[in-house]
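Engineer: would you be able to build a 3D model of this:
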Amino acid sequence: MKLSLGLLEVSGFALAVNTADAMAKSASVKLVGIDTCKGGGWMTIKITGDVAAVDAALSTGAAFAVKHGGLIAKSLLARPDTQLMQQVVPSKTKVEQPALTPEPAEAQPIAQEAVSKTATDEVTPDQEGEPTVDFPDGKVTCNLCQDPLCPRQKGEPRSKCIHARGHA
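Structural biologist: Reported below is the predicted structural model:
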């Protein structure tokens, strides 16, 4: 699919930047650049993309520029010639180099004494028959029952609440 080219001319750099932002957010287009024109403080915003996206972005940009009193002209070239695209949209000559990956740190062996001391299978007398319940820092996640044990999060269906009707 061939790209289309959109040109929008506005007066002032600040308006050009804000208009380009609105255009880029409104449709799936690529912002090629913002160029200055000779005299008058006019700026040309260049975008590329498919025809419908560029047309939508140009309409958004033109409406934004009219609202701020700075629209000069707009133009859409649906399928411009490759020679024109080479002139208007310069190709990137800079080769992107891959990002450097940090080297992993060397693993240090774990002392056997530390492992043997922590891995004990002994049961203390106070742990034998009593079930223990760990409260998650007392944070209440369910706004219906205010029970810290309830797994329901705020915004989830009521049926996930442990105190919901029909779930006993």
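Engineer: drop to CA atoms for contacts and neighbour counts, all remaining ones
Structural biologist: Will do.
Engineer: in the host helix or strand of residue 54, what counts as buried?
Structural biologist: Using DSSP states H and E, residue 54 maps to helix 51-67. Buried residues in helix 51-67, counting neighbours by 16 or more other CA atoms under 10 Å, are found at 51, 53-62, 64-65.
Engineer: which one is residue 89 nearest to, not counting chain neighbours?
Structural biologist: Closest residue to residue 89 apart from its sequence neighbours, by CA to CA, 6 or more residues apart in numbering: residue 32 at 6.7 Å.
Engineer: with residue 19 instead?
Structural biologist: Here the residue nearest residue 19, using CA to CA, 6+ apart, is residue 61, at 5.3 Å.
Engineer: kindly report the same for residue 68.
Structural biologist: Closest to residue 68 by CA to CA, 6+ apart is residue 15, at 7.8 Å.
Engineer: helices or strands up against the helix or strand where the one you found lies?
Structural biologist: Using DSSP H and E, residue 15 sits within helix 13-26. Helix 13-26 sits against strand 30-36, strand 42-49, helix 51-67, with contacts defined as 3 or more CA pairs under 8 Å, 6 or more residues apart in numbering; DSSP states H and E.
Engineer: list the buried residues in the helix or strand following the longest one.
Structural biologist: Past helix 51-67, further along toward the C-terminus, the next helix or strand under DSSP H and E is strand 71-77. With burial defined by 16+ other CA under 10 Å, the residues of strand 71-77 counted as buried are 71, 74, 76.
Engineer: following strand 71-77, which helix or strand shows up next?
Structural biologist: helix 82-88.
Engineer: buried ones in that next one?
Structural biologist: Counting neighbours by 16+ other CA under 10 Å, one finds that the buried residues in helix 82-88 are residue 85.
Engineer: about what we covered before: and for the residue nearest to residue 89, the neighbour number?
Structural biologist: The number of residues packed near residue 32 is 15, by other CA atoms under 10 Å.
Engineer: do the one 10 residues further on as well
Structural biologist: When counting by other CA under 10 Å, one arrives at 19 neighbours for residue 42.
Engineer: let's see this one next to it:
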Amino acid sequence: MSKLALGIIETIGLAAAVEAGDTAVKSANVKLIGYELSKGGGMVTVKIEGYVGAVKAAVEAGCIAAEKVSKVWSKKVIPRPHKDLEKMIITEETVGLVKENQEKESEEVSQIEKQQDAKEPEKIEKLLHKEMKEIVESKVVEAIDDSEGIKETISKEQSQKKVVSEVEVTKLENESVKEHKRNTDICNLCGNPKCPRKKGEPRKLCINYEKEKRRTSQ
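Structural biologist: I've put the predicted structure just below:
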């Protein structure tokens, strides 16, 4: 705003103000800021902006056109107004500017909403992908746990079988040792378990030695 000139046309009645604004923007390269209703007297202030020469020409042409409709109360051109003056020019009472700003704001809001709506399916897809990933990971963990449990059960069964087989082998070995001992302790001449003679000892110790000797001598 401070780099451009400010043009003000104050008329009596809205019709004259509309005529002034229309002629101003058509006669020179200026922008219509809007109009503001003065409190009392039925006066309307038209505000335009642009380069100094264009604003001067627009204000003069606007005043001439407004005087044909009603009365021009005052006019003013301010080249490069101070930035603090913007608070007095751009106000909520300035009709046209507020509406334009509201339209821009509503347009920006609608664009943001459209962008959000466009991103919504992507967000949903990301959430679904995340949930599916978590489900798959949990299933994998459960499968690993199950496989570990199966492995542990198999190892327990194998260890139990190993213990059983070792016990059986020990029993067989003990029986074999007993059988061998029993065979070596019994007299191999008479085979009588009550015979005091053991295998390898002199034959005379056998209880049946005398009987066997007489039988062979006959």
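Engineer: need the TM-score between these chains.
Structural biologist: The TM-score (TM-score structural alignment, normalised by the length of structure 1) is 0.53; 102 aligned residues with a CA RMSD of 2.6 Å.
Engineer: count of residues packed around the residue nearest to residue 68 of structure 1?
Structural biologist: Neighbours around residue 15 of structure 1, by other CA under 10 Å: 19.
Engineer: on that earlier part again, what about the residue nearest to residue 19 of structure 1, distance to residue 17 of structure 1?
Structural biologist: Look at residue 61 of structure 1 and residue 17 of structure 1: by CA to CA, to the nearest Å, they are 11 Å apart.
Engineer: residue 65 of structure 1 and residue 15 of structure 1: what is the separation?
Structural biologist: Counting by CA to CA, the gap from residue 65 of structure 1 to residue 15 of structure 1 is 7 Å.
Engineer: how far away from the center of its chain is the helix ranked longest in structure 2?
Structural biologist: Longest helix of structure 2, by residue count under DSSP state H: helix 97-185. For helix 97-185 of structure 2, the separation from the chain centroid amounts to 22 Å (computed by CA atoms, centre = their mean, to the nearest Å).
Engineer: that one to strand 31-37, inter-axis angle?
Structural biologist: The directions of helix 97-185 of structure 2 and strand 31-37 differ by 110 degrees, with axes from the mean of the first three to the mean of the last three CA atoms, to 10 degrees as the criterion.
Engineer: need the next SSE after helix 97-185 of structure 2, C-terminal direction.
Structural biologist: helix 209-217.
Engineer: so how much does the helix holding residue 54 of structure 1 differ from structure 2 once superposed?
Structural biologist: Compared with structure 2 after the fit, helix 51-67 of structure 1 shows a mean deviation of 0.9 Å (mean CA distance after the TM-score superposition for structure 1).
Engineer: what sits up against that helix?
Structural biologist: With contact meaning CA atoms under 8 Å, 6 or more residues apart in numbering, helix 51-67 of structure 1 is reached by 3-8, 10, 15, 19-20, 22-24, 26-29, 47-48, 71, 74, 76, 78.
Engineer: can you check stretch 108-123 of structure 2 too?
Structural biologist: Contacts for stretch 108-123 of structure 2 (CA under 8 Å, 6+ apart): none.
Engineer: okay, now the residue lying closest to residue 30 of structure 2 once chain neighbours are set aside: neighbour count?
Structural biologist: Distances taken as CA to CA, 6+ apart place residue 50 nearest to residue 30 of structure 2, at 4.7 Å, with adjacent residues excluded. Under the neighbour criterion other CA under 10 Å, residue 50 of structure 2 is assigned a count of 22.
Engineer: wait, residue 50 of structure 2 touches residue 33, no?
Structural biologist: No. Assessed by CA atoms under 8 Å, residue 50 of structure 2 is found out of contact with residue 33, at 10.1 Å.
Engineer: picking up where we left off before, can I get the buried residues of strand 71-77 of structure 1 in TSV with distance to residue 91 of structure 1?
Structural biologist: What follows is the buried residues of strand 71-77 of structure 1, written out as TSV (distance: CA to CA, whole Å):
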residue	distance to residue 91 of structure 1
71	28
74	23
76	20
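Engineer: nearest to residue 113 of structure 1 among those residues?
Structural biologist: Nearest to residue 113 of structure 1 among these: residue 76, at 74.4 Å, using CA to CA.
Engineer: and the residue nearest to residue 89 of structure 1, how close does it get to residue 10 of structure 1?
Structural biologist: Residue 32 of structure 1 is 16 Å from residue 10 of structure 1, by CA to CA.
Engineer: cool, and residue 20 of structure 1?
Structural biologist: 10 Å.
Engineer: which one of those two has more residues nearby?
Structural biologist: Between residue 20 of structure 1 and residue 10, residue 10 has the larger neighbour count (other CA under 10 Å), namely 28 against 25.
Engineer: to which residue of structure 2 is the more buried one aligned?
Structural biologist: Under the alignment (TM-score structural alignment), residue 10 of structure 1 pairs with residue 11 in structure 2.
Engineer: the strand or helix carrying that match vs structure 1, average offset?
Structural biologist: Assigning secondary structure by DSSP H and E places residue 11 of structure 2 in strand 5-12. Strand 5-12 of structure 2 differs from its equivalent in structure 1 by a mean of 0.5 Å after superposition (mean CA distance after the TM-score superposition for structure 1).
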